[in-house]
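Peer 1: Any chance you can model this:
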Amino acid sequence: MPPPPRWSLPDNPELDWLRIRAKQLRDAAAEVRLDALELVDSYDPPGSGPVTLARAQRVVARAYGSAGW
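Peer 2: Model prediction:
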C-alpha cells in the first residue's frame, strides 16, 4: 500500500507546473540528492531502475494522491 499523499494540489493545478515538478525531481535524483531519492523510494518501488521522466511523473502523481500521471 502506497504512503498517503505528501502534498495537496492547488485548486486549479497547471499541467505545465506538474511537468516542471517531475523534471526537477528527475534532475535532483540524477544529482543523487537524498531528498529526491527518498521521495522516489517512498512512492515507487526501490530498484525499479533509473529515475526517468516517466518514473518521476509517476512519483509526483502519487505524492499528490493520484495513482498515475
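
Peer 1: Could you use CA atoms for every contact and neighbour count after this?
Peer 2: Fine.

Peer 1: Quick one: residues contacting Ala56.
Peer 2: Ala22, Lys23, Leu25, Arg26, Val40 (Cα atoms under 8 Å, 6 or more residues apart in numbering).

Peer 1: hang on, Val40 packs against Val59?
Peer 2: Yes - with contact defined as Cα atoms under 8 Å, Val40 counts as touching Val59 (6.0 Å).

Peer 1: Tell me the helices and strands packed up against the lengthiest helix in the chain.
Peer 2: Counting residues, the longest helix found in the chain (DSSP state H) is helix 15-30. On a contact count with 3 or more Cα pairs under 8 Å, 6 or more residues apart in numbering; DSSP states H and E, helix 15-30 meets helix 34-43, helix 53-63.

Peer 1: Alongside the first, I'd like the structure of this one:
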Amino acid sequence: MTEFFKSLQEKIIGAISLALSILCIGVIVQLLLGESLVGWDPVGNIQEAGSAFIGVIAIVALYLLFKKK
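Peer 2: Presented below is the predicted three-dimensional model:
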C-alpha cells in the first residue's frame, strides 16, 4: 500500500512539474510575441485570478518552508 501512495505521489509531482513548465513557456512566449497563443492567454489568466492566485502562491511557499524544517 505504501508503494502505491509513493508511486501516486511521484506521478502527481511529475504532472505538476510538467504543467508548471508548460505554463512558464507559455508566459515567456506570450511576453515575447505580445499576443495570446492559439486562444490561450496565460498572462491574462494569471491577471484575472488576482488574489486567488496570490493565495495559491502563499500556500505553496508556506508548504515549502515547512517541508524544509
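
Peer 1: So after superposing, what's the score?
Peer 2: Once superposed, the chains reach a TM-score of 0.36 (TM-score structural alignment, normalised by the length of the first structure), with 36 aligned residues with a Cα RMSD of 3.6 Å.

Peer 1: What angle do helix 34-43 and the longest helix of the first structure make with each other?
Peer 2: 110 degrees (axes from the mean of the first three to the mean of the last three Cα atoms, to 10 degrees).

Peer 1: in helix 15-30 of the first structure, what's buried?
Peer 2: Leu18, Arg19, Ala22, Lys23, Leu25, Arg26, Asp27, Ala28, Ala29 (16 or more other Cα atoms under 10 Å).

Peer 1: can you tell me which two in the residues you listed are farthest apart?
Peer 2: Spatially, the most separated pair among the buried residues of helix 15-30 of the first structure is Leu18 and Ala29, at 16.6 Å (Cα to Cα).

Peer 1: Would you reformat the buried residues of helix 15-30 of the first structure as TSV and include distance to Ala36 of the first structure?
Peer 2: Putting these into TSV (distance: Cα to Cα, whole Å) gives the following:
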residue	distance to Ala36 of the first structure
Leu18	16
Arg19	16
Ala22	11
Lys23	11
Leu25	6
Arg26	8
Asp27	9
Ala28	6
Ala29	5
